[in-house]
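[1] sequence first, predicted model second:
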Amino acid sequence: MQRDELAGWLRLALTPQLGTVGARRLLAAFGLPEAIFAQREAALATVVDSAVATALRTPPEGFESQLEATLAWLAQDPQRRQVLTLADADYPAALLALDDPPPMLYRIGRTDATPQRALAMVGSRNATPQGLQNARRFASSFAQAGVTVVSGLALGIDGAAHEGALEGAAADAVATIAVVGTGLDRVYPARHRELAHRIAERGMILSEYPLGTPPLAANFPRRNRLIAALGQGTLVVEAALQSGSLITARLAAELGREVFAIPGSIHSPHARGCHALLRHGAKLVESAQDVLEDLRFVLPAVAAPAAPAAEEPEGEEGEPAGEDPLLAAMGYDPIGLDALIARTGIPAPRLSARLLELELAGEVARLPGGLYQRQARA
């Protein structure tokens, strides 16, 4: 992109109080930014209110320094850093379904391939161990099927989804897309810096926010509309009733995208958001294949698993007879030590020691509040 072209789009995006809807109306009325800024104030005021029309007549404060910073950022790695505008052929077509697509989109990472199939995965930042495991395994399965996983680089479910996609994707595929709420010259949260670098190597990171934008609270619910639009469906892995993930699910539904949710324990606050979605029409899923089949994504041919040499004898509840009695007593809901003692009759010291063994073996997870939860097998 030439300097003058970038300057026009950046000035439009930075104009105070204009917003993405106003920018799109101006573009529809007058054409490219150069033509917009050539208009008289009276003509602009027929499309936007008079205060914004006045603001459009002069470059916004800090515009020149922002332009120089953006040009320098692009020059550092022109093969992997881009600024896309609504006029570019490479602008993600899925975002055009929005009423307010960003006039400018910053991108870093794979620019040589465009995902044909994508699924948004979102969930709690304070996820349970089981939720993290589910997100990682589902994302890995989607990536193995050639589906790009879209999420928000947040702690918890988002991070696990990105990790799983990176594990499962083919080397030449766009494994995952992270849509962030800051400028692309910073990583938030900071502990995901290494993950962000890996995503940029094998996927891409997108932002509508100018370089230097800090992690403002209002930016994250807003970026959720981009996550919802980029996916052909949205899977909520784990969410409380007040989770921002429910915003993403609502936006996806409003765009006509499918919404999926993984059910959880009726006793877990992390499952209540998913259960609310299910009550309002989201599709219940128990496996990645449920989602792939519903979205009619053709699965790659895989070898059938080998049949076991002999059937294991089953116990009274249909579980293999060799199952650990403590795991059978736990079930899959979170449970406290006192309740386990009551169920099993095992003395507290011996029970605590056994729970530690199972935790180290990855069979049990320790939760806040002195609770334990059995981990589902892969």
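    It's in.

[2] from now on I want contacts and neighbour counts done on CA atoms only, so please keep to that.
    Fine.

[3] in contact with the residue lying closest to V285 once chain neighbours are set aside, which residues are there?
    Distances taken as Cα to Cα, 6 or more residues apart in numbering place I262 nearest to V285, at 5.4 Å, with adjacent residues excluded. Counting by Cα atoms under 8 Å, 6 or more residues apart in numbering, I262 makes contact with L235, V236, V237, E238, C274, L284, V285, E286.

[4] neighbours of R81, how many?
    21 (other Cα atoms under 10 Å).

[5] now the nearest residue to it once chain neighbours are set aside: how far from W73?
    Leaving aside its sequence neighbours, R81 sits nearest to I108 (Cα to Cα, 6+ apart; 4.5 Å). Separation of I108 from W73 (Cα to Cα, to the nearest Å) stands at 10 Å.

[6] which of the two has more residues huddled nearby?
    The neighbour comparison of I108 against W73 (other Cα under 10 Å) goes to I108, with 24 against 16.

[7] put this next to the previous one:
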Amino acid sequence: MYPINSSEISPAELEARLRLHRLPELGPKRFRRLIDAFGCASKALSAPASAWRSLGLPAVSAEARRSHEVREGASVALAWLARPAQHLLMWDQPEYPALLAQIDDAPPLLFVAGDPAILEKPQLAMVGSRRASRPGMDTAAAFSRSLASAGFVITSGLALGIDGAAHQAALEVGGQTIGVLGTGLEKFYPQRHRRLAAAMIAQGSAVVSEFPLDAAPQAGNFPRRNRIISGLSLGVLVVEAGIASGSLITARLAAEQGREVYAIPGSIHHPAAKGCHQLIRDGAVLVETIEHILEGLRGWQALPCPVPLPATHPLVALLHAAPHTSEALAIASGRPLSQVLASLTELELEGQVICESGRWLARC
């Protein structure tokens, strides 16, 4: 028995949908065109090639539908779904995320490892540079902790840099987070975040993909997955991004989908801040605190009860806002310098802060 709503479609229809899903050059819109034309995937697969041509579908799609590779791939997916905590959400089932269903090219099938129920919870997407600076990583972690503690699910792309910092920080406060892959779930990329993804699944979060389970990394798939990150979310927060960053694609898609776009400003001398500054010039909300995000979302349905937030040392809280020298921390905190230095030593031993080039930074 398959985990998600298997009783609503027959095993044959499920297998047929998985076969359609693997066909070359058959994206979400063509997939739905077939279902609309023939009523179900099973009938679409058995229809003559001439009927497919009349719908304007490419010959390569019609020719591949009976291939051994397509049949075998569907069989592997059925076996995958039979295992615990592995699910398939389909766009015409009630469990499919309502916000995602609103976008024009919502994926007809969505593979989920973990808890599929959290895809319906209020989400904030956090994206940014893969080569993020240490302050950028710390800022991402600080905002993620605060947003997760306020009851939001943190959604991102499980990439290196800002994405990974956001996912990890949400887990640290007992929050929930969703990773959207640009590969199949069985071809995880990047490999360095495989343990993070496993921790997300084990702790009640989820990793999702619209691609067949064995889909390998391809450059074109990552911009395509960005529409899912924004489509699942109430808004997108860009933490640190250059002008050519893929995060700006996510922000553009969010705006087109009617979602809020937020951006954190940075130094005018830092190349990775230029993308955020461009977004702000284009109308994104300039964000300095979590309140700047919450203010714009108060009209949405009530959020779940906040996650308890572990107590943060006052010096660490100051460092989450910006790096400081020891002397600047003493002034900002109103504490004697000797007391600040002693506290910083303890915090450094605990792994909460680090000193780089004479300035203290909060660690993710």
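    Looks like it arrived, so ask away. In this text the structure is predicted, and so the values were computed from the model without any measurement.

[8] how close does the alignment partner in structure 2 of the residue nearest to V285 of structure 1 sit to G136 of structure 2?
    Alignment note: I262 of structure 1 maps to I264 in structure 2; criterion TM-score structural alignment. Separation of I264 of structure 2 from G136 of structure 2 (Cα to Cα): 10 Å.

[9] got it, and L109 of structure 2?
    34 Å.

[10] neighbour-wise, which of these two wins?
    Applying other Cα under 10 Å to L109 of structure 2 and G136 shows that G136 carries more neighbours, namely 26 against 21.

[11] you'd agree that one is up against P265?
    No. Counting by Cα atoms under 8 Å, P265 is not a contact partner of G136 of structure 2; they are 10.4 Å apart.

[12] any common contacting residues for those two?
    V239, E240.

[13] read off where stretch 87-101 of structure 1 ends up in structure 2.
    Mapping stretch 87-101 of structure 1 onto structure 2 (TM-score structural alignment) gives residues 92-106.

[14] what sits up against the matching stretch?
    Counting by Cα under 8 Å, 6+ apart, 4-5, 28-29, 89-91, 108, 117, 119-120, 228, 231-233, 257 sit against stretch 92-106 of structure 2.

[15] from the contact counts, what lies against the helix or strand hosting A178 of structure 1?
    Element membership of A178 of structure 1 [criterion: DSSP states H and E] is strand 176-179. Counting contacts by 3 or more Cα pairs under 8 Å, 6 or more residues apart in numbering; DSSP states H and E, strand 176-179 of structure 1 packs against strand 148-151, helix 157-168, helix 193-202, strand 204-207, helix 219-230.

[16] got those as JSON lines, with distance to A378 of structure 1 and mean neighbour count columns?
    JSON lines is the format used below for these (distance: least, Cα to Cα, whole Å; neighbours: other Cα atoms under 10 Å):
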{"stretch": "strand 148-151", "distance to A378 of structure 1": "20", "mean neighbour count": "31"}
{"stretch": "helix 157-168", "distance to A378 of structure 1": "13", "mean neighbour count": "26"}
{"stretch": "helix 193-202", "distance to A378 of structure 1": "24", "mean neighbour count": "18"}
{"stretch": "strand 204-207", "distance to A378 of structure 1": "28", "mean neighbour count": "24"}
{"stretch": "helix 219-230", "distance to A378 of structure 1": "27", "mean neighbour count": "23"}
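
[17] TSV please, covering the ones you listed and showing distance to E41 of structure 1.
    What follows is those, written out as TSV (distance: least, Cα to Cα, whole Å):
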stretch	distance to E41 of structure 1
strand 148-151	41
helix 157-168	45
helix 193-202	42
strand 204-207	31
helix 219-230	30
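
[18] so which of those is nearest A303 of structure 1?
    helix 157-168 (16.2 Å; Cα to Cα).

[19] what about A28 of structure 1, neighbour count?
    A28 of structure 1: 11 surrounding residues under other Cα under 10 Å.

[20] tell me which residues of whichever strand or helix holds it are tucked away?
    A28 of structure 1 is part of helix 19-30, with elements assigned from DSSP H and E. In terms of neighbour count (16 or more other Cα atoms under 10 Å), helix 19-30 of structure 1 has its buried residues at G19, T20, V21, G22, A23, R24, L26, L27, F30.

[21] out of these, which is nearest to E163 of structure 1?
    The closest of these to E163 of structure 1 turns out to be T20 (Cα to Cα; 31.8 Å).

[22] wait, the closest one touches P103, no?
    Yes. Between T20 of structure 1 and P103 there is a contact at 6.6 Å, judged by Cα under 8 Å.

[23] need the overlap of contacts for those two.
    In terms of Cα under 8 Å, 6+ apart, T20 of structure 1 and P103 are both contacted by the residues A13.

[24] show me where structure 1 has its strands.
    81-85, 104-109, 118-122, 148-151, 176-179, 204-207, 233-236, 258-261, 283-284, 335-336, 364-367, 371-374 (DSSP state E).

[25] how far does the fifth one sit from its chain's centre?
    Taking Cα atoms, centre = their mean, to the nearest Å, one finds strand 176-179 of structure 1 lying 7 Å from the centre of the chain it belongs to.

[26] now it on structure 2. Mean distance?
    Strand 176-179 of structure 1, aligned to structure 2 and superposed, deviates on average by 0.5 Å (mean Cα distance after the TM-score superposition for structure 1).

[27] spit out the residues that contact I264 and G136 of structure 2 alike.
    Counting by Cα under 8 Å, 6+ apart, the residues touching both I264 of structure 2 and G136 are V239, E240.

[28] tell me the contacts of V60 of structure 2?
    Neighbours of V60 of structure 2 in contact, by Cα under 8 Å, 6+ apart: P24, E25.

[29] what separates it from H277 of structure 2, distance-wise?
    According to Cα to Cα, V60 of structure 2 and H277 of structure 2 sit 44 Å apart.

[30] and Y262 of structure 2, by the same measure?
    The value you get for Y262 of structure 2 to H277 of structure 2, if Cα to Cα is used, is 11 Å.

[31] against D77 of structure 1, how distant is the residue nearest to R81 of structure 1?
    Per Cα to Cα, I108 of structure 1 is found 9 Å from D77 of structure 1.
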